[in-house]
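Asks: Sharing a sequence plus its predicted fold:
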Amino acid sequence: MTDISRQFYDELLADLEHNRLVLPTLPEVALKVREVVDDPDSSISDLVKIIVSDPALSARLIQVANSPLMRTGRQIESVDAAVSRLGMRIVRDLATSMVMQQMFQATSDVTDQRLRQLWEHSTEVAAICHALAGQFTKLNPEQALLAGLVHDIGAMPILTKAEDYPELLQNEEALDWVISELHPRIGGAILRSWNFPEELIAAAEQHENMTYDSPAADFVDVVIVANLQSYLGSGHHLAEQDLSQVPAFAKLGLSPDVNVIDMDGTGDAIRETQQLLSI
């Protein structure tokens, strides 16, 4: 730890605790979609009206609805058909996931590469989460996908604020330490401000807690395993973790030495899902 990283850490923590930290906002169309779906008096037509107002989201939703990922059967050619076939809650989580990419835009060239790397990692973890939830749990795969996509969301305001600390941006190890220490807590604060469900907030806050052990497999377990899988063979500190001591693997019925990307059928599904998220 350097003096500059400690100073930056202390300032971030104080801003967070006193509600001064500028948190990213969810794109308006995603907010509207979530509000409509969570309103018990709303209808499919209410949701369709919001989605069709965004041509890019409409096109991507139809594309995803027709992908092997959704296994919807016959060809879907309209937003109305996609929502009717998939259901409002699945569409809510898919729509939120699809508009997330626009949030990962740097305000300077300095942080552009870091945000690109963050988005690429988030889409990989999301894709692995989708596959794990669908094959090894009874959890909703689309909600697991969203949990994976937002698990590192807390790093965004850290990178934004780091633009005011040129010395810190030039010291990747020092910046990584601050991100590792604070992004779970900041991520939880962001998702609370977006009114996300507690199970997704927990995934953001607990995904680096290798001793996490709830009574039954949940989204935290899925994100923990997916995150560790994404770091296999890398220089990340989580790649050095003794996976036999991580309860999440056993709760998903997986061996600690598993590589889900190499499992029959799973690797292709993961790559396809990641590609769909990155369009």
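Replies: Sure thing, it's come through.
Asks: contacts and neighbour counts: CA atoms only from here.
Replies: Will do.
Asks: Please verify my assumption that residue 151 contacts residue 208.
Replies: No. When contacts are counted by CA atoms under 8 Å, residue 151 is not listed as touching residue 208 (9.7 Å).
Asks: what do those two both touch?
Replies: With contacts defined as CA atoms under 8 Å, 6 or more residues apart in numbering, the residues shared by residue 151 and residue 208 are residue 184.
Asks: Who has more neighbours out of the two?
Replies: The residue with more neighbours, out of residue 151 and residue 208, is residue 151; 30 against 20, by other CA atoms under 10 Å.
Asks: another structure for you, compare them:
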Amino acid sequence: MGLDSRQFLSKLQGDLAAGSIEIAGFPDTCVRLLVELKDDFVSTQTLERLVRSDPALSQRVISMANSAAYQSSTGPTTTLSGAIARIGLAALRTVVLAYAFASLRDMKLYKPVQGRMGDIWARCVALATFARALSLQVEGRRVDRDAMILGGMLSGVGKIYLLAEMAAHEEVLNDFAAVEHLLQTWHVKLTRTMLKGWEFPDSVVRAATNYESARDPSSDDPVTDLLYVAGIFVDAKGDASSVASRLPLVAPAMRLGLATVNPEAVLGAAAQEAASFGGALA
């Protein structure tokens, strides 16, 4: 029997208190990989064996390793072991989750929310690609680009979890105001809980959950600043004049020296970044 909005919120609060935040329907390979990846000393051979059992996931890992974000002077890698070694455990977790979320969108169980799930994931990937493009324009600041890229990609996992939970409750889905309130009010706490449960580094958790508050004048974290500015580009949907008018007005852009950056150049660079990720994060 479906829940109404009040009952759904009560269940959500109980699940958070109990630490039982799991998305039903993750592929078995992804579940096993996420368990293995909790061990910082897991062998490449173990990871390779699990990834290799799913050809589509294998291709995503190799695509990620050959993207602009992880390019190497040694050239493209064609082996799974080489790809895993190149991107590292945190990025591998992200590819695994991207594949798992793509699988969810194809499940009948989540049909009522498939479109919204896809939109949220697409925004996360765009956030990461714009942040990386912007980071190349920043001088004199040390930026943890891994945390920035992964934090951007994973910033929407709390919303995806909420939508997955709502899918079985028609009364909740039909209460549009409640849906938006739940997504905006609870997604950060859920994202933090999920990323900590998957044992992402603290730097990634901070990036994914703090960037929306980077407009605070007291903030001084270049990673969250870059993600905040990237969000301006994403929300502008290609309107360079809109971006140009907003950047001089926001503290993160001023702190980074990006208040007068050429939006057209960033849009072009981000498009190349997105293309380089290929099918790794679709």
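Replies: Looks like it came in fine. Quantities reported herein were computed from a predicted structural model and do not represent experimental measurements.
Asks: After superposing, what score do the chains get?
Replies: Once the chains are laid over each other, their TM-score by TM-score structural alignment, normalised by the length of the first structure reads 0.75; 261 aligned residues with a CA RMSD of 3.5 Å.
Asks: Show the contacting residues for residue 163 of the second structure.
Replies: Counting by CA under 8 Å, 6+ apart, the residues that residue 163 of the second structure touches are 113, 116, 117.
Asks: Among the residues you listed, which one sits closest to residue 165 of the second structure?
Replies: residue 113 (9.8 Å; CA to CA).
Asks: That closest one maps to what in the first structure?
Replies: Counting by TM-score structural alignment, residue 113 of the second structure corresponds to residue 111 in the first structure.
Asks: show me what contacts its match?
Replies: 159, 160, 163.
Asks: again, only using 6 Å
Replies: Listed by CA atoms under 6 Å, 6 or more residues apart in numbering, the contact set of residue 111 of the first structure is empty.
Asks: Distance of it relative to residue 102 of the first structure?
Replies: 15 Å (CA to CA, to the nearest Å).
Asks: Ok, residue 110 of the first structure next?
Replies: 18 Å.
Asks: the more surrounded of those two?
Replies: residue 110 (16 against 9).
Asks: Quick check: which element contains the more buried one?
Replies: Residue 110 of the first structure belongs to helix 109-136 when assigned by DSSP states H and E.
Asks: chain center to that helix, what's the gap?
Replies: 7 Å (CA atoms, centre = their mean, to the nearest Å).
Asks: next one: stretch 226-245 of the first structure
Replies: 18 Å.
Asks: Quick one: map residue 217 of the first structure onto the second structure.
Replies: In the second structure, residue 217 of the first structure lines up with residue 222, judged by TM-score structural alignment.
Asks: ok, now residue 129 of the first structure?
Replies: In the second structure, residue 129 of the first structure lands on residue 131 (TM-score structural alignment).
Asks: Quick one: residues contacting its match.
Replies: 226, 227, 230.
Asks: burial measure for residue 90 of the first structure, as a count.
Replies: 17.
Asks: What separation do you get for the aligned residue in the first structure for residue 266 of the second structure and residue 7 of the first structure?
Replies: Aligned counterpart of residue 266 of the second structure in the first structure: residue 263 (TM-score structural alignment). In this view, residue 263 of the first structure and residue 7 of the first structure are 45 Å apart by CA to CA.
Asks: Over to residue 251 of the first structure?
Replies: Taking CA to CA, one finds residue 251 of the first structure at 39 Å from residue 7 of the first structure.
Asks: More neighbours: these two, which one.
Replies: Using other CA under 10 Å as the criterion, residue 251 of the first structure and residue 7 rank with residue 251 on top: 18 against 11.
Asks: okay, the angle between the helix or strand hosting residue 99 of the first structure and helix 109-136?
Replies: With secondary structure defined by DSSP H and E, residue 99 of the first structure is part of helix 88-99. Angle of helix 88-99 of the first structure versus helix 109-136, following axes from the mean of the first three to the mean of the last three CA atoms, to 10 degrees, is 150 degrees.
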